[in-house]
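In: below: sequence and its predicted model.
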Amino acid sequence: MIIKKSPAEIEKMAAAGAIHARTMKLIASKIREGVSTAELDQAAERFIRSQGAVPSFKGYRGFPGSICASPNAMVVHGIPGPYRLAKGDVISIDIGVTHEGWVADGAVTFAVGAVTPVAAKLLEVTRRSLFDAVEQCRPGNRLSDVSHAVQQTVESEGLSVVRSLVGHGVGRSMHEEPQIPNYGDPGKGPMLEPGMVLAIEPMTTAGRHMVRMGDDGWAIYSQDGSLAAHFEFTIAITADGPRILTPWHEGDDGL
């Protein structure tokens, strides 16, 4: 069942989302050669807690980190640790914030210094596919219109959508119905209605779409070792159109 939120509840989610966006901007300021993913995790946790919120991922199904930090061929669910960023890396930073019982979820893939043309294209196209998906988050559209928008943007550029991982509903729980694939024909699935809140998250690779599980049981990698990217917003469907509740893109810092 898709749990719709009242306007007041969406405002509470937006408050969590504002903390999320500030956390992402803090992490963006720390992305540089030599920084460890553990150091990024510690900075995020300290800041989230300073805002009266908690990191949603910490302890979720046993996950040990406060954020997911997934470099290069790792698509998602990277456990922060000793890995130090190197020039030319790309790294997905996925952050969940819970504030007063409401969850906000979002991700950005960052370039560490100058990256290859392939990496730059992957990040630009994946980010663009997220915004194209957001444009479909309007009452009267179907859920698969969102999915199709991602696929169309990504595959038209010769890149691949990871098919075994999905976005999801979000609210008081990290994962609610519905599941949101990043591919599919338009015009199918539930009709979008005001009050639905969705975590839309294109996950892509520069190679093929297949993935594999890492030895730690959490990290998911592109099967062929190609670079991966991941961008995510929490989006509320409103009568006036889509409302981005995790606005990490706002401002002039290049996110």
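Out: Perfect, I can see it now. If you're wondering where the values come from, they're calculated on a predicted model, not measured in any experiment.

In: CA only for contacts and neighbour counts going forward, please
Out: Will do.

In: tell me where the stretch 51-200 of the chain has helices.
Out: 117-134, 143-155 (DSSP state H, counting those that start in this stretch).

In: for the longest one, name the packing helices and strands.
Out: Counting contacts by 3 or more C-alpha pairs under 8 Å, 6 or more residues apart in numbering; DSSP states H and E, the secondary-structure elements packed against helix 117-134 are strand 102-111, helix 143-155, strand 197-200, strand 203-205, strand 228-230.

In: can you check the last one too?
Out: The contact analysis (3+ C-alpha pairs under 8 Å, 6+ apart) places helix 143-155 against helix 117-134, strand 160-161, strand 176-180.

In: put this next to the previous one:
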Amino acid sequence: MVFKRSIYKTPSQLRDMVAPGRATAASLDAVAAAVAPGVSTLELDVLAERAIVEAGGASNFTLEPGYHHTICASVNDEVVHGIPGRRILEPGDILSVDSGAILGGWNGDAARTFVLPDPAHPERVADRQLLSDVTEQSLWRGIATLASARYLNEVGDAIEEYILSRGDFGILTDYIGHGIGRRMHEEPPVFNYSVRAKGPEVRPGLVVAIEPMVVRGSQETYVKDDGWTVATEDGSAAAHWEHSVAVHADGIWVLTAQDGGAEGLAPFGVTPVPIP
């Protein structure tokens, strides 16, 4: 596989990517503290933007042509790219929030999924929480695999194997992860499922955004009339988790986790190492 430019960053460039990763994490922390029934997705957008600005950065989502918000807020059957607005969150909703920051010319990108409580419908909440948990754990398995992988596409093998082992879930194939650096979306592609190609070599300087998108029903999706929001054809619920991860000479570091990924990687015996 040949790439137009080097996909590997220098040690200095890896250090430059720490700050935008932290700013991205701060924006999602702000969202997490505010998610509740009765809150609008636009209110969450405002909080995310404020957190990024306070961290010294700016939203990189607003740099996408035609997009004017800090986050993507996707609710229930919406998988990704949902536009924040007046929609009020309701009990039992499953909400995926994608956010990114640019700072010093470098980018961060991450996503989390939240399931709102609903005492009136505990079974629906439990099922949606399982969907979110499976998606999140598949992400951490992918990151843990990256720590010892020889080739990048081993990550997709690990993600798919775990998701399929947990039950009847669909992995989106039309939307995948990506490299990240000076631009939010760079080479190489990062698959969330097994492919025949090995992908690029995993070695110091590789920085990728791993982002499994998983649905409770069919993998078929469509784009809504707003031109952005991707939703499931059958109306089934969806979840999305993402982290930007750097490989360096001493190990890996999850740029968009405040602890570098220590808590998420602990069950796999992987200890993230700060970028020197």
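Out: Here it is on my side, so go on. Here the structure is a predicted model, which means the values were calculated and not measured.

In: now, of the helices of the stretch 51-200 of structure 1, which is deepest in the fold?
Out: Comparing the helices of the stretch 51-200 of structure 1 by mean neighbour count (mean count of other C-alpha atoms under 10 Å), helix 143-155 comes out on top with a mean of 24.

In: what is the equivalent residue in structure 2 for residue 237 of structure 1?
Out: Counting by TM-score structural alignment, residue 237 of structure 1 lines up with residue 247 in structure 2.

In: okay, now its match: neighbour count?
Out: 24 (other C-alpha atoms under 10 Å).

In: so it makes contact with residue 209?
Out: No: under the criterion of C-alpha atoms under 8 Å, residue 247 of structure 2 makes no contact with residue 209, lying 11.6 Å away.

In: and the helices and strands packed on helix 143-155 of structure 1 as a markdown table, adding distance to residue 88 of structure 1?
Out: Output for these, formatted as a markdown table (distance: least, C-alpha to C-alpha, whole Å):
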| stretch | distance to residue 88 of structure 1 |
| --- | --- |
| helix 117-134 | 9 |
| strand 160-161 | 21 |
| strand 176-180 | 31 |
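
In: just so I know, which of the ones you listed lies nearest residue 145 of structure 1?
Out: Minimum separation from residue 145 of structure 1 across these (C-alpha to C-alpha) falls at helix 117-134, 7.8 Å.

In: mean shift of the closest one relative to structure 2?
Out: Comparison of helix 117-134 of structure 1 with structure 2 after fitting gives an average deviation of 0.6 Å (mean C-alpha distance after the TM-score superposition for structure 1).

In: what's the matching range in structure 2 for that helix?
Out: Going by TM-score structural alignment: helix 117-134 of structure 1 matches residues 126-143.

In: contacts for that stretch?
Out: 94, 113-115, 155-156, 158-160, 162-163, 166, 169, 210-216, 237-243, 245, 264-265, 268 (C-alpha atoms under 8 Å, 6 or more residues apart in numbering).

In: count of neighbours near the nearest residue to residue 151 of structure 1 once chain neighbours are set aside?
Out: With C-alpha to C-alpha, 6 or more residues apart in numbering as the criterion, residue 151 of structure 1 has its nearest non-adjacent residue at 4.8 Å, and that residue is residue 183. When neighbours are defined as other C-alpha under 10 Å, residue 183 of structure 1 has 22 of them.

In: map residue 183 of structure 1 onto structure 2.
Out: In structure 2, residue 183 of structure 1 lands on residue 193 (TM-score structural alignment).

In: same check on residue 147 of structure 1?
Out: With TM-score structural alignment as the criterion, residue 147 of structure 1 matches residue 156.

In: ok, now how distant is that match from residue 96 of structure 2?
Out: Distance from residue 156 of structure 2 to residue 96 of structure 2, counting by C-alpha to C-alpha, to the nearest Å: 21 Å.

In: which of the contacts of stretch 126-143 of structure 2 are buried?
Out: Neighbour-count burial (16 or more other C-alpha atoms under 10 Å) applied to those gives 94, 113-115, 155-156, 158-160, 162-163, 169, 210-216, 237-243, 245, 264-265.

In: in contact with the closest residue to residue 66 of structure 1 other than its chain neighbours: list those residues for me.
Out: The shortest distance from residue 66 of structure 1 to any non-neighbouring residue, by C-alpha to C-alpha, 6+ apart, is to residue 58 (4.6 Å). Counting by C-alpha under 8 Å, 6+ apart, residue 58 of structure 1 touches 64-67.

In: how about residue 79 of structure 2?
Out: By C-alpha under 8 Å, 6+ apart, residue 79 of structure 2 lies in contact with 96, 213, 215, 229-232, 237-240.

In: let's go with 6 Å and repeat that
Out: 230-231, 238 (C-alpha atoms under 6 Å, 6 or more residues apart in numbering).

In: same check, this time on residue 81 of structure 2
Out: Taking C-alpha under 6 Å, 6+ apart as the test, what residue 81 of structure 2 contacts is 72, 228-229.

In: closest one to residue 17 of structure 2 out of those, please.
Out: Among the contacts of residue 81 of structure 2, and counting by C-alpha to C-alpha, the member closest to residue 17 of structure 2 is residue 72, at 21.7 Å.

In: and whichever residue in structure 1 pairs up with that closest one, how many neighbours?
Out: Residue correspondence to structure 1 (TM-score structural alignment): residue 72 of structure 2 is matched to residue 68. Using other C-alpha under 10 Å, residue 68 of structure 1 has 27 neighbouring residues.

In: pretty sure residue 68 of structure 1 contacts residue 78?
Out: Yes: at 5.0 Å, residue 68 of structure 1 counts as touching residue 78 under the criterion of C-alpha atoms under 6 Å.
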